[in-house]
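Student: sequence first, predicted model second:
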Amino acid sequence: MKVRVVGAGIVGLACALRLREAGHEVSLVAADRPENTTSAVAAALWYPYRALPEQAVTRWAARTYDVLTGMVDRPGTGVKLRTGRELFRLPTGDPWWAGAVPALKRVPPAGLPPGHADGLEFPAPVVDMRVHLAWLFDRVHALGVDITWGRVQHLADAAADVDAVVNCTGLGARELVHDLTLTPVRGQVVIVEQTGLDGWTLDQSDPRQLTYVVPRTDTIVLGGTAEESDEDRAVRPATASAILRRCSALVPQVAGARILGHRVGLRPARPTVRLEAEEHAGRGVVVHCYGHGGAGVTLSYGCADDVVRLVSERASSGR
């Protein structure tokens, strides 16, 4: 089956990879190169953030967890398994997605920093997106996926010479398929030098001013923000200063770390992830896979498996 994927973020590339591995003839078209997508800005800590529905997200997240942990020992993938803690100001129960992780335990009271009443500890994949996106792009290209750069204005244009189109345009789906349920959620982060930190830390007590410290091999990502309907991609110095203060207070090991850069991205939030197939006259089959909120990396490979299933079902039925 001839399939065209639209979008070259983590979800689009994962879908192209899995479709090609399943034996389909795959092409990809995107307005932005992988390094210029929202995926490239992500701290890329595996965590089901701002993504629903619960049952499907838990399944997609569990599958992606398995795929990413299987890459930990593969050179060039940029994936590490790191144990970290999510901290809470009030006592809390287990998260609804707890079944997606193999190990989840409580932080003992003596291990909680001042001002926190509870905490969870678990191992999670952390992905250096600069490395992983390049690896994924090279893998897709090596498998013979034809890649072109350019903005798709209408799905009919993308469907002109293929049997199916996979829409992985993220926030771009607002214009491409007129989905007004999509909401941009602005995220700003600070990149600092690695100070010998191994574990990640997360505190979502303030849902607009998140605090997270996510170490990579050579850098540490400090965040962040979650500003709804804010599409300003410019770095705000005051926001960066606030991020540095919060992260340094929570994880003193990053205080004074040399700043290497600042990044801003727009998360494609939606009431629920849209992953479904539609039949369109003149466009054949369109599989939509977007609206992953702040969990694009976390759900990517699990969602890609469902995309392959939907496309293959159409192929086997002759539609």
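Tutor: Alright, I've got the coordinates.
Student: make it CA atoms for all contacts and neighbour counts henceforth
Tutor: Will do.
Student: please enumerate the helices of the stretch 201-319 of the chain.
Tutor: With helices called from DSSP state H, counting those that start in this stretch, the stretch 201-319 of the chain shows them at 237-250, 296-317.
Student: need these in TSV with distance to P207 and mean neighbour count, can you?
Tutor: Shown next, in TSV, are these (distance: least, Cα to Cα, whole Å; neighbours: other Cα atoms under 10 Å):
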stretch	distance to P207	mean neighbour count
helix 237-250	13	17
helix 296-317	18	21
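Student: let's have those helices in TSV, adding distance to R20.
Tutor: Conversion of these to TSV gives the following (distance: least, Cα to Cα, whole Å):
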stretch	distance to R20
helix 237-250	41
helix 296-317	9
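Student: take the one below as the second:
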Amino acid sequence: MTKVLVVGAGVIGLSCAVRLAEAGHDVQVVARDLPTETTSSVAAALWYPYLAFPQERVTAWSAASYKEFADLAEIPETGIRVRRGSELLKDPQPDPWWSSAVPSFERLPAPPPPYADGWSFESPVIDMAVYLPWLHARLESLGATVTRHDLPALPDAPLIVNCSGLGARDLAADHSLTPVRGQVVVLEQFGLNEWWIDDNDPERLSYVVPRTHDIVVGGTAQHGDWNRDPDAGTAQTILARAERMVPALAGARVLRHKVGLRPARPTVRLDVERLGDRRIVHCYGHGGAGVTLSWGCATEVTNLITTTT
């Protein structure tokens, strides 16, 4: 049994820790923020590869995660449901590079005006307020622990898995990491079942993601913005764009406003760094696709540790 210290308790850190514990390792998780306090808790958490590269690795990780989430959706306590939805396009485009990861991908024969193209597929929707506590409990049932600790540096331990997200700017001295601010509005659930995405404006990603008890409406993609406070004007713009895409949203009651900072990087970092007798497996920089990539990356992290022991 190998002792592994996982740094970070967002969806990436917890998923890695679960896979490692399942493989028989002695796992401890330390993090500044507990799971429900992390950026992961803000996510609309629709399976959708967004702001994550390189394409080939992201497609493989996404496909592995899709299968895991589809299986977990059979367990009501996970808060996961597979829902059909559509992405709408202003101009005709070829299939997206990640389409091979989706088992039910199809083109829209008649997109609603003013859109000219689009596609539809079934995708897992993960209610993070339910899923993160479930994942935390699953980890503890495997004998692992999660401890709050604000680390000034990566610990001097023999084997570390660094899942610190934006924290890796300091912990791994990686200044290629930048925040991409995402603001969302959470609405009452009035019977909406399908999700919708409009990703035509790189600074103004629009999406409507229904969950069991609410609807997450977004959003923004503000690069380099560290502000975690919701902005009222931005919220109004988000709702106006969403209502143009899904008119049934008009008049829905607003429950709350949230902001999360996506940990963006030119490419996801998933590799092994050796420092003398220490090994650090870095797994961060997942952009807006942390949930989407979580299980695929967790499996690769576990395989890396097993094959380099």
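Tutor: Done, it's in. It should be emphasised that the depicted structure is a prediction, and the values quoted were computed from it without experimental measurement.
Student: hmm, back to that, A173 of the first structure is nearest to which of the helices of the stretch 201-319 of the first structure?
Tutor: Closest of the helices of the stretch 201-319 of the first structure to A173 of the first structure is helix 296-317, at 14.7 Å (criterion: Cα to Cα).
Student: what is that closest one packed up against?
Tutor: With contacts defined as 3 or more Cα pairs under 8 Å, 6 or more residues apart in numbering; DSSP states H and E, the secondary structure elements packing on helix 296-317 of the first structure are helix 10-21, helix 54-69, strand 274-280, strand 284-290.
Student: dump these to CSV, plus distance to I220 of the first structure and mean neighbour count.
Tutor: Shown next, in CSV, are these (distance: least, Cα to Cα, whole Å; neighbours: other Cα under 10 Å):
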stretch, distance to I220 of the first structure, mean neighbour count
helix 10-21, 20, 25
helix 54-69, 19, 20
strand 274-280, 32, 15
strand 284-290, 28, 23
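Student: so which of the ones you listed comes closest to G265 of the first structure?
Tutor: Shortest separation from G265 of the first structure across these is recorded for helix 10-21, at 13.8 Å, computed as Cα to Cα.
Student: the closest one vs the second structure, average distance?
Tutor: Between helix 10-21 of the first structure and the aligned residues of the second structure, the post-superposition mean distance stands at 0.2 Å (mean Cα distance after the TM-score superposition for the first structure).
Student: can you tell me which of the helices of the stretch 201-319 of the first structure is nearest to V67 of the first structure?
Tutor: Once those are compared by Cα to Cα, helix 296-317 is nearest, at 7.1 Å.
Student: need the counterpart of S300 of the first structure in the second structure.
Tutor: For S300 of the first structure, the aligned residue in the second structure is S294 (criterion: TM-score structural alignment).
Student: who's in contact with that match?
Tutor: Under the criterion of Cα atoms under 8 Å, 6 or more residues apart in numbering, the contact list for S294 of the second structure reads 11-12, 15-16, 61-62, 65.
Student: what's the closest of these to L255 of the second structure?
Tutor: Each of those was scored against L255 of the second structure by Cα to Cα, and V11 proved nearest at 23.8 Å.
Student: tell me if I'm right that the closest one and L293 touch.
Tutor: No. With the criterion set as Cα atoms under 8 Å, V11 of the second structure and L293 do not qualify as a contacting pair; they are 9.6 Å apart.
Student: what residue in the second structure is paired with A257 of the first structure?
Tutor: Under the alignment by TM-score structural alignment, A257 of the first structure pairs with A252 in the second structure.
Student: ignore the last one, D203 of the first structure
Tutor: Under the alignment (TM-score structural alignment), D203 of the first structure maps onto D198 of the second structure.
Student: mind listing what its match touches?
Tutor: When contacts are counted by Cα under 8 Å, 6+ apart, D198 of the second structure is found next to 87-89, 205-207, 245.
Student: of these, which ones are shared with the first structure?
Tutor: Shared contacts between this structure and the first structure among the contacts of D198 of the second structure (both residues aligned by TM-score structural alignment, their matches' Cα atoms under 8 Å) comprise 87-89, 205-207.
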